[in-house]
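Q: no sequence on this one, just coordinates:
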């Protein structure tokens, strides 16, 4: 299943439940607050999410457009979709590299960068940026963002993240440290 980085831009708190939509909603296991980052994947039954819970752990749950009592949280489907706003709608900036435009995100902490196979590639330094074309995340590590370039701290040049025969890699977004605009390692303008 494909995973994507999203920001709750709905203006509402999203209750997250433990159960699969086709089986049982289960219990509310957490809340994704306005402007908070999370990872989602569409399943045939609904929206699966990975989010940082109140204990600081990244956990799996399910997003519904209703509260614990089954009441609609949103007045329209368009309003509900703002809860799944793509990170590339709110980049730090954009950059053109080799004639192709990329979305950039800045880092407030050093974070590990990996090749497509999961081997260590290096780090992105605090204050530096990464560049990507999509909001895609990793399959086996949903909290790792697919990236194409890292900006070097030594000279400000963009370096391609390659390895394992791929022209992309992944970076830990720091969801294990925080998920709000002021606490997550990788940030944009949300």
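A: Perfect, thanks for sending it. All figures in this text were calculated on a predicted structure; none of them were measured in a lab.
Q: please make it C-alpha for all contacts and neighbour counts, starting now.
A: Fine.
Q: which residues in this structure form helices?
A: Taking DSSP state H, the helices of the chain run over residues 77-81.
Q: longest strand of the chain?
A: Scanning the chain for the longest strand, with DSSP state E as the assignment, gives strand 100-107.
Q: show me the contact partners of that one.
A: For strand 100-107, the external contacting residues (C-alpha atoms under 8 Å, 6 or more residues apart in numbering) are 88, 91-96, 124-134, 185-188.
Q: and for stretch 129-147?
A: The contact list for stretch 129-147 (C-alpha under 8 Å, 6+ apart) reads 1-6, 39, 50, 86-88, 94-95, 101-107, 124, 148-151, 161, 168-175.
Q: list the buried residues in stretch 115-128.
A: Buried residues in stretch 115-128, defined by neighbour count with 16 or more other C-alpha atoms under 10 Å: 115-116, 118, 121, 124-125, 128.
Q: take this one as well and set it beside the first:
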């Protein structure tokens, strides 16, 4: 399962390319997409991250990261609150910027406005192709209604967390209570 991760280790994590050249750093409280489907040996972890030039790099690698470095950024521990829809309770996270919503096939199906919320399960995954897209089931519209992201044969979709615009806990678009 891929996740959007946050570095809660308190340490700076060197990021390498496939030839083991250092290409960046993940700082404490920085978010990144963790691709568990690649690697999988418990030694090397492939990531999508924002480098110091603000460019989204899709082929970074962490080598033996310390405990807490691969924390699921959007697990229930960091939520803003909960909402119950259709008898199921979801964790909610607040959007700081307007971002696109996508179906499981990667098709754009809408947007969620800044100041609104997205709802997900307690330990959500992220996209296979885009591990920096958070799995969400509902997005709250500006009218206060919760809109389902069910499309393309799945009960959920994805929201872009905004790594293109910032990767620190206080600069990503989809906010959690991390500090």
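A: Thanks, I have the structure now. Values in this document were obtained by computation on a predicted structure and should not be read as measured data.
Q: pull out the buried positions in the longest strand of the first structure.
A: Buried residues in strand 100-107 of the first structure (16+ other C-alpha under 10 Å): 102-107.
Q: if I look at the residue lying farthest from the centre of the second structure, how far off is residue 61 of the second structure?
A: The centre of the second structure is farthest from one residue, residue 19, which by C-alpha atoms, centre = their mean lies 26.1 Å away. Separation of residue 19 of the second structure from residue 61 of the second structure (C-alpha to C-alpha, to the nearest Å): 10 Å.
Q: give the aligned equivalent of residue 149 of the first structure in the second structure.
A: When the second structure is aligned by TM-score structural alignment, residue 149 of the first structure is paired with residue 138.
Q: equivalent analysis for residue 98 of the first structure, please.
A: Residue 98 of the first structure maps onto residue 86 in the second structure, by TM-score structural alignment.
Q: and its match, what does it touch?
A: Residue 86 of the second structure neighbours (C-alpha under 8 Å, 6+ apart): none.
Q: thought residue 14 of the first structure was touching residue 51?
A: No: using C-alpha atoms under 8 Å as the test, residue 14 of the first structure is too far from residue 51 to be in contact (11.2 Å).
Q: of the two, who's got more company?
A: Shown here are residue 14 of the first structure and residue 51; by other C-alpha atoms under 10 Å, residue 51 has more neighbours (27 against 20).
Q: which one in the second structure is aligned with that one?
A: So, by TM-score structural alignment, residue 51 of the first structure is matched to residue 49.
Q: what does residue 187 of the first structure give?
A: The equivalent of residue 187 of the first structure in the second structure is residue 175 (alignment by TM-score structural alignment).
Q: repeat that for residue 28 of the first structure.
A: Residue correspondence to the second structure (TM-score structural alignment): residue 28 of the first structure is matched to residue 22.
Q: do you know how far its match is from residue 158 of the second structure?
A: 30 Å.
Q: more neighbours: which of the two?
A: Ranked by neighbour count (other C-alpha under 10 Å), residue 22 of the second structure and residue 158 place residue 158 first, with 32 against 14.
Q: that older thread, any residues in contact with both of residue 14 and residue 51 of the first structure?
A: Counting by C-alpha under 8 Å, 6+ apart, the contacts common to residue 14 of the first structure and residue 51 are residue 32.
Q: give the aligned equivalent of residue 112 of the first structure in the second structure.
A: Residue 112 of the first structure maps onto residue 100 in the second structure, by TM-score structural alignment.
Q: just give me the neighbour total for residue 149 of the second structure.
A: Look at residue 149 of the second structure: counted by other C-alpha under 10 Å, it has 23 neighbours.
Q: distance of whichever residue in the first structure pairs up with it from residue 124 of the first structure?
A: Taking TM-score structural alignment, residue 149 of the second structure has residue 161 as its aligned residue in the first structure. Counting by C-alpha to C-alpha, the gap from residue 161 of the first structure to residue 124 of the first structure is 11 Å.
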